[in-house]
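predicted structure and sequence below. I'll ask about it afterward.
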Amino acid sequence: MKNKIPRIQIPIMIGVLLALLAGLWAGLIRVGWRWPAIQPMLPTLHGPLMISGFLGTLISLERAVAMKRPFTFIGPVLSGIGAIWLVVGLPIAVGQWLLLLGSVGLTAVFIRIVRQHTASYTITMGLGAICWLVGNALWLGGCPIFRIVFWWAGFLVLTIVGERLELSRVARLSANTTRLFVAAVALFVAGLFGVLVWGSLGTRLIGLGLISLAIWLGLFDIARKTVRRSGLTRFIAVNLLLGYAWLLIGGVTAVWLGQVVAGPRYDFMLHAIFVGFVFGMIFAHAPIILPSILPIQVRFHPILYGPTIFLHLALLLRVIGDAGGWQPVRAWGGLLNAVAILWFMGQMAYLAATPKRLSN
């Protein structure tokens, strides 16, 4: 079975890449660019493709590779097929079921992980997997996206902060510091349930939870120390700290606005979290994660700062357009965000192909 696992990883990563590209294209159509769609429903699938198809499959694959157990690959295989199913325009319900089963697979993996090693960070990441499962189930059940999008956000936020808590163990956090983290997570999770019942009140609780987590990360994450170092270590820390700033902005916006159904303010609130925070984390960890998933080596080089800076400046442009109601500014910000993501992917591929010439 060991020889077969790499053969599984490659097609799954192809599905991840297709979901990302289709999700970006769908997002650009939604933000106002009049471009052709692969299939008529594609623009409405921007969120599910980016969160479940791209990130859900990628996170599931990363966990499966780390555990090295054949059954753990069932989840990413199913969600990867579900993403491709949606991209090509086959019946949406089948794609929803495949993504739901993929999230069941990741949840099962984390149940095993928590049983083997019960800790605040494994429980937090396990809650993240459950959020993905609940979000997918609500989507399949016909719940509107604006009501379930924070459950999908919870999947990504709790997975990321759980991983950061795990890495922060080297700082020997005090019991009170860990309790503060648990309280912030509890506040955020309470908001997830609240948003299904009370709308704006639940959204504001979510915002308070995001603010609490952002402040906690800013104060206690090891990135505040490692940013003083050099090379890849500093690059990771810079991306993390920028991401934490956007998480704070997203939380403040959620508290200020409450529940928003659609429009520029909705765009502002969500993309501060999904682009500023989540993609900040992706940029930070990609040089480490990709070699663990694929048989490649990626050497760090300062050229990676280019797309990082571009991503955050483009997002700033986008939120200015959102806040001011300037549609062309908003549309260009969205396009430049996509350019930054593709630029980063291209540089990662180039660094993997030329490790010696551009090693730092």
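Thanks, I have it.

use CA for all of it now, contacts and neighbours both
Fine.

centre of the chain to stretch 287-302, how far?
Put simply, stretch 287-302 sits 19 Å off its chain's centre (C-alpha atoms, centre = their mean, to the nearest Å).

ok, now stretch 117-124?
So, by C-alpha atoms, centre = their mean, the centroid of stretch 117-124 is 20 Å from its chain's centroid.

checking residue 106 next. Helix, strand or coil?
helix (DSSP: H, G, I helix; E, B strand; the rest coil).

so it is in contact with residue 61, correct?
No - Residue 106 lies out of contact with residue 61 (C-alpha atoms under 8 Å); the separation is 9.2 Å.

so the two - more neighbours on which side?
residue 106 (29 against 26; other C-alpha atoms under 10 Å).

who's in contact with the more buried one?
Contacts for residue 106 (C-alpha atoms under 8 Å, 6 or more residues apart in numbering) come out as 60, 72, 75-76, 129.

do you know how far residue 13 is from residue 68?
17 Å (C-alpha to C-alpha, to the nearest Å).

distance check, residue 79 against residue 294.
18 Å.

ok, and here's another one to check against it:
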Amino acid sequence: MKTSPRPKQAQRQSAPRWVALAVRPLLLSLVALSLLAGISGGLLRAGVALPLPTDSAWPSQAALMHAALMICGFLGTVIGIERAVAVKLRSAFLAPLASGAGGALLLLGQPRPGAWMGVVAAAIFTAVNIVIVRRQRAAHTWLLLVAAGAWLAGNLLFATGQDSVATLPWWFAFLVMTIAAERLEMTRLMRRRPAAELSLQAVLGALIAGAAWSALAPVAGGLLYGAALALLALWLAAFDIARHTVRAHGLSRYMAVCLLGGYAWLAVAGVAWAGTAIGLPLRDAALHALGLGFIVSMMMGHAPVILPAIARVKLRFGVFFYVPLAVLHLSLLLRLVAGMAGNPLHSTGALLNAVAMALFAATIAGAAIAWRIQHGGPDALSTRKTSS
């Protein structure tokens, strides 16, 4: 019997919807897995005793793969989701699925498959950014594409067995340039001298050169990379809109405080990275001033804007958002100062870093609940139909 066109059309439309409903919790689970394992691994590396099972191999894997889990498994997946939502292509979700699966494989003691899954994720992610550039040729979209290429380069080095001296500069370049591109987009309507954009291109070019050079000449490459980070911090502090919005109120001021505090830590990271290259004991300061002080500050600042777009959750902003931010900065200061002095409080600072991230997650959840209570019902965005 011939099937009518309408049921066929409905069948074609319902399949993607079921796929979307299955993919979302899977992505959320993979993000949570990499984040929790990455934090646990970082605490173990910092000497914090955790109540973990001794008969399991995953804690040692989490400690060994801490950087890959946090940068590729967690942040890479989150950025991949954000970009897939923005580009509105179902195939774009293959990138965060691959990076999330790669993080899970790393945690399960499968480093080679996990690393190559990361290469697949970065390759798809780069292709997604090519689509974005074709749709909108602008300075910030080109920079997003270069950032994706940096992630691909770092993942290829990681998959081929290169050490952290070679891989970490590329991984951090991916995150730093992604943030720089987002800030460039946010401030594109501001009046700037032509030399400002040229200077930014020069700084980011030095960052890429430092990353590439680090594998061949660690001292020279590290010095150049550190100088580029410090110069980028100065550029952002001078030209970002945050220096104006910090005098505003509410969410705008909170975001500006997050950004300006992050730029200060970016400058610290640049100096520490250069110091590490010449043999000073500043590696922990370089990595965590950059990873926690700068990148997590940016995450805290942008989350109230990004989450409603990608997770369809509205948040009620309040002064309580400043609590995890303050804990993050104070605990990082404790960690790094104590670490340079060889003080046991270094591990306490690391533990409080994790507490700050947990407080932020609780703050986001509380803000979502508060919005629903205030408006007397479900999030208005949730009433919109799930896109097929």
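Perfect, I can see it now. This is a predicted model, so every value here is computed, not measured.

and the one helix or strand residue 269 of structure 1 maps to, what other elements does it pack with?
Residue 269 of structure 1 belongs to helix 264-271 when assigned by DSSP states H and E. The contact analysis (3 or more C-alpha pairs under 8 Å, 6 or more residues apart in numbering; DSSP states H and E) places helix 264-271 of structure 1 against helix 231-257, helix 305-324.

most tightly surrounded among those?
helix 231-257 (a mean of 22; mean count of other C-alpha atoms under 10 Å).

so it corresponds to what in structure 2?
Aligned using TM-score structural alignment, helix 231-257 of structure 1 spans residues 250-276 in structure 2.

hang on, the earlier thing: in the contacts of residue 106 of structure 1, find the pair that's most separated.
With C-alpha to C-alpha as the measure, no two of those lie farther apart than 72 and 129, at 13.6 Å.

more neighbours, these two?
The neighbour count for residue 72 of structure 1 versus residue 129, taken as other C-alpha under 10 Å, is higher for residue 129 (31 against 20).

give the contact list for the aligned partner of that one in structure 2.
Under the alignment (TM-score structural alignment), residue 129 of structure 1 pairs with residue 148 in structure 2. Neighbouring residues of residue 148 of structure 2 by C-alpha under 8 Å, 6+ apart: 122, 125-126, 129, 174.

rerun at 10 Å
By C-alpha atoms under 10 Å, 6 or more residues apart in numbering, residue 148 of structure 2 lies in contact with 76, 80, 122-130, 142, 154, 171, 173-175, 177-178.

tell me the residue in structure 2 aligned with residue 69 of structure 1.
That one, residue 69 of structure 1, aligns with residue 89 by TM-score structural alignment.

tally of neighbours for that match?
13.

go on, residue 131 of structure 2?
Neighbour tally, residue 131 of structure 2, other C-alpha under 10 Å: 15.

quick one, what contacts it?
87, 89, 125, 141, 145.

please say which position in structure 1 it maps to.
In structure 1, residue 131 of structure 2 lands on residue 112 (TM-score structural alignment).

how big's the offset between the helix or strand hosting its match and structure 2?
For residue 112 of structure 1, the host element (DSSP H and E) is helix 92-116. Superposed on structure 2, helix 92-116 of structure 1 shows a mean distance to its aligned partners of 1.3 Å (mean C-alpha distance after the TM-score superposition for structure 1).

all strands for structure 1, in order.
Counting by DSSP state E, structure 1 forms no strands at all.

give me the distance between residue 56 of structure 1 and residue 258 of structure 1.
Counting by C-alpha to C-alpha - residue 56 of structure 1 and residue 258 of structure 1 are separated by 26 Å.
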